[in-house]
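J.: predicted model and sequence follow; I will ask about them next.
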Amino acid sequence: MKTILARKGSQAKDSDAFYFQEQPIPEPGPKDLLVRLAAIGMNPVDTKVRVRTQEDRVLGWDGCGIVEKIGTGVTDFKKGDKVYYAGELNRPGTNSEYHLVDYRITAHAPKALSPEDAAAMPLTSITAWEGLFDRLGFTAEKDANRGKNILIIGGAGGVGSVAIQLARWAGLTVYATASRPDTVDWCKNLGADTVLNHRNNLAEELKAAGADKVDAIYCATQMEQHWKAMAECIRPQGRIVLIDDPAGPVDITVFKLKSIAIFWEFMYTRSMFATEDIGEQGKLLATEASLLDNSTLVTTRQKTLHGLTPENIQAMHIHQESGTMMGKQVLVI
């Protein structure tokens, strides 16, 4: 099968950062699905792993395709099923024609979506769902959180784009941040009640929008830049969830007087540590598939490339690191 490998420690623009390698089609082990991929998605984790990896490896985790074989112990799936998933960080990625994935973190793909629209969704959907409902503690039901509000920093990115939609579905009043006219419109179209400019003072922007404080903050990007602003914007005894890596130490004491609860969201925790509730990821992807099928959620695919080539993978990495991302990039294999 065709695979594209990333060279360890490479920069996205390096001429030899990505290269083609023919590999044998893998055989599924216990609990595995062998999937023939139709489309794959791109996420910030791809670029981070490329820079940090100590060996050349196949990157990519979002995928949508057809089950070709199943391993022992697999239930609920059979050959020919169309599935989507975000994979596991400690296994080879989806920049390949075939891929192995644990069935417990997999779901039947949305019936109403094309493979490329479905491939845009898994990783960001899991991250948004777990952050909102597992970490921040909101109720994962339609309109169940009326009267509560949330600030989503980085509303136009991959995770923010799904978090806006899920928060709106769950009944929250949504304040999201964006700074360009196109990203502001994107956030509004996804359901944000108010869009704040994160290049300005967020606390002042929030007050101007008629809210003194928010119940929770989902910080999907640049936590250090917004650290003090979050301390101002959050209500006493509120909750904050973080997903990106700080470049250095941060002063957590700015949240002490308000007794703020700080959570990390890392969607690979369940698969990396084989937690007892690993199957929750498959279940939440199934729920989100239903929400996509009934148009409660919409795909966040914004850019589509065709063909599994080193050049296309490189182009996706360069764009991912450009700081201008809106929604998701997808490659049709």
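T.: Perfect, thanks for sending it.
J.: going forward, measure contacts between C-alpha atoms and count neighbours the same way
T.: Will do.
J.: if you count contacts, what does the longest helix seen in the chain end up packed against?
T.: Identified as the longest helix of the chain according to DSSP state H is helix 280-293. On a contact count with 3 or more C-alpha pairs under 8 Å, 6 or more residues apart in numbering; DSSP states H and E, helix 280-293 meets strand 106-108, helix 122-129.
J.: put this next to the previous one:
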Amino acid sequence: MAFKTVIGSIADHFRPKMDAVGVTHNGPLTADDAFIERSVNQPQPRENEILVQVLASSVNPVDVKMRSGYQDKGVFRIFGLDVVGRVAAVGKDVSRFAVGDRVYYAGKQHHDGADAAYQVIPAEMAAKAPENLDDVSAAAMPLTTITAYDILVHGFHLPIAKDAGKGKSVLIINGAGGVGSILIQLAKYLGLTVIATAGRADSQEWVKKMGADHVVDYHRGLVRQIADLGYPEVDYIANLQDTTGYWDLMVKTIRPYGEIASIVDTTMPVDLGELKSKSASFSWIFMLARGNFNVYLSEQGQILEDMATLFDEGILHSTVTKVYHGLTAYSIRSAFQDVAGHRAIGKVVVDFAPNIKASEGGMPLEDGSDKESTFSDGPDNIQEKDGQAEKTGKSELNDEDAPTHY
């Protein structure tokens, strides 16, 4: 064994360890070993980074997609992008945060994720968490809120200001998902008339609760339904479900000089030229581009800081609807199953409180954490009320192989 390797192995032995959940191969989510638990080296922050003790994390469709594309067999990979946590250490160049600060953020796609006791993140990507949201409620929000912001600001070129879009209309395709749920709220703050698609009765009820002015059933002809509402054309369209499948609808429904934004890959080529006669524009929105290309990182932190104010003022509300208890392979796998099954309304969160209570060297739980949460608790249905995640009953697991519903 080379001398450097020996020294590295000795040094590695003395590095602090932490619990993490991840994958070493790509298999069905229904398999018991779809996720595994490991003790790994605790990361250390560089000069511009903060070390965060993760208090809770949520699962997004992009997490499921990343796992399905995993190809490094045998290499332990940790997923998880959404975080609420407490700063455990700061790099020497960090001045915005101090140890003990409660922060929230969406991490980088190609770095070790948040399904671990600790994570490092560039300080400029984080913001202090909304004071009025507890850990579970706050963990649901970073990625989807930034995406909704990007749709409105970078896709539709609207400022995030009260009534900035008054008199304009927006069609949100898939209003009940994580992005749709917060986009509806932000669009209403801007004064937009919101038309949102939803299929199931519970999805339609949820979309109305989020503030949609009109709900249309995607099972039936959308063009006719929207026209019957008095909107044969709309100013803006946000496609959060299927760019290819809804392309013809969008071309027909967008108003001249209107703007379309989509977060969903095309499955077949689409003809952008069809928008030319209307002088309508089309934009791709992918909030993870900032972290992937290391550009505009501070904008991401600023967005979260601004949105925290709206959460604290009660203008925006958390979209969490389900919580699992404990950073375990079971909890992570189950949350991924829920999201992969396309039946989840709002957001699914994993609460790390049981791990923190069980740890010997970590910070104690403070206000905002569910101090009664235990590893043995099954998943709970959640309803956010005044910033607190209230349990409304026990929840069943969803089947990864169930038909897609929105």
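T.: Structure's in. What do you need? Since this is a predicted model, take the numbers as computed values, not measurements.
J.: so after superposing, what's the score?
T.: Overlay of the two chains. TM-score (TM-score structural alignment, normalised by the length of structure 1): 0.97; 332 aligned residues with a C-alpha RMSD of 1.2 Å.
J.: returning to what we had before: list the buried ones in the longest helix of structure 1?
T.: By neighbour count on 16 or more other C-alpha atoms under 10 Å, the buried set for helix 280-293 of structure 1 is 280-286, 288-293.
J.: quick one on the thing from earlier: closest one to residue 264 of structure 1 among the helices and strands packed on helix 280-293 of structure 1?
T.: Residue 264 of structure 1 lies closest, by C-alpha to C-alpha, to one member of these: helix 122-129, at 10.5 Å.
J.: show me what the helix or strand following the closest one is in contact with.
T.: Sequence-wise, the next helix or strand downstream of helix 122-129 of structure 1 (DSSP states H and E) is strand 149-153. With contacts defined as C-alpha atoms under 8 Å, 6 or more residues apart in numbering, strand 149-153 of structure 1 is touched by 160, 163-164, 167, 172-178, 198, 214-221.
J.: please pick the buried ones from these.
T.: Buried, going by 16+ other C-alpha under 10 Å: 160, 163-164, 167, 172-178, 198, 214-221, out of the contacts of strand 149-153 of structure 1.
J.: sort out for me which of those are in strands.
T.: The strands, defined by DSSP state E, take in 173, 174, 175, 176, 177, 214, 215, 216, 217, 218, 219 from those.
J.: can you redo those as JSON lines with distance to residue 333 of structure 1?
T.: Shown next, in JSON lines, are these (distance: C-alpha to C-alpha, whole Å):
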{"residue": "173", "distance to residue 333 of structure 1": "39"}
{"residue": "174", "distance to residue 333 of structure 1": "36"}
{"residue": "175", "distance to residue 333 of structure 1": "37"}
{"residue": "176", "distance to residue 333 of structure 1": "33"}
{"residue": "177", "distance to residue 333 of structure 1": "33"}
{"residue": "214", "distance to residue 333 of structure 1": "43"}
{"residue": "215", "distance to residue 333 of structure 1": "42"}
{"residue": "216", "distance to residue 333 of structure 1": "39"}
{"residue": "217", "distance to residue 333 of structure 1": "37"}
{"residue": "218", "distance to residue 333 of structure 1": "33"}
{"residue": "219", "distance to residue 333 of structure 1": "32"}
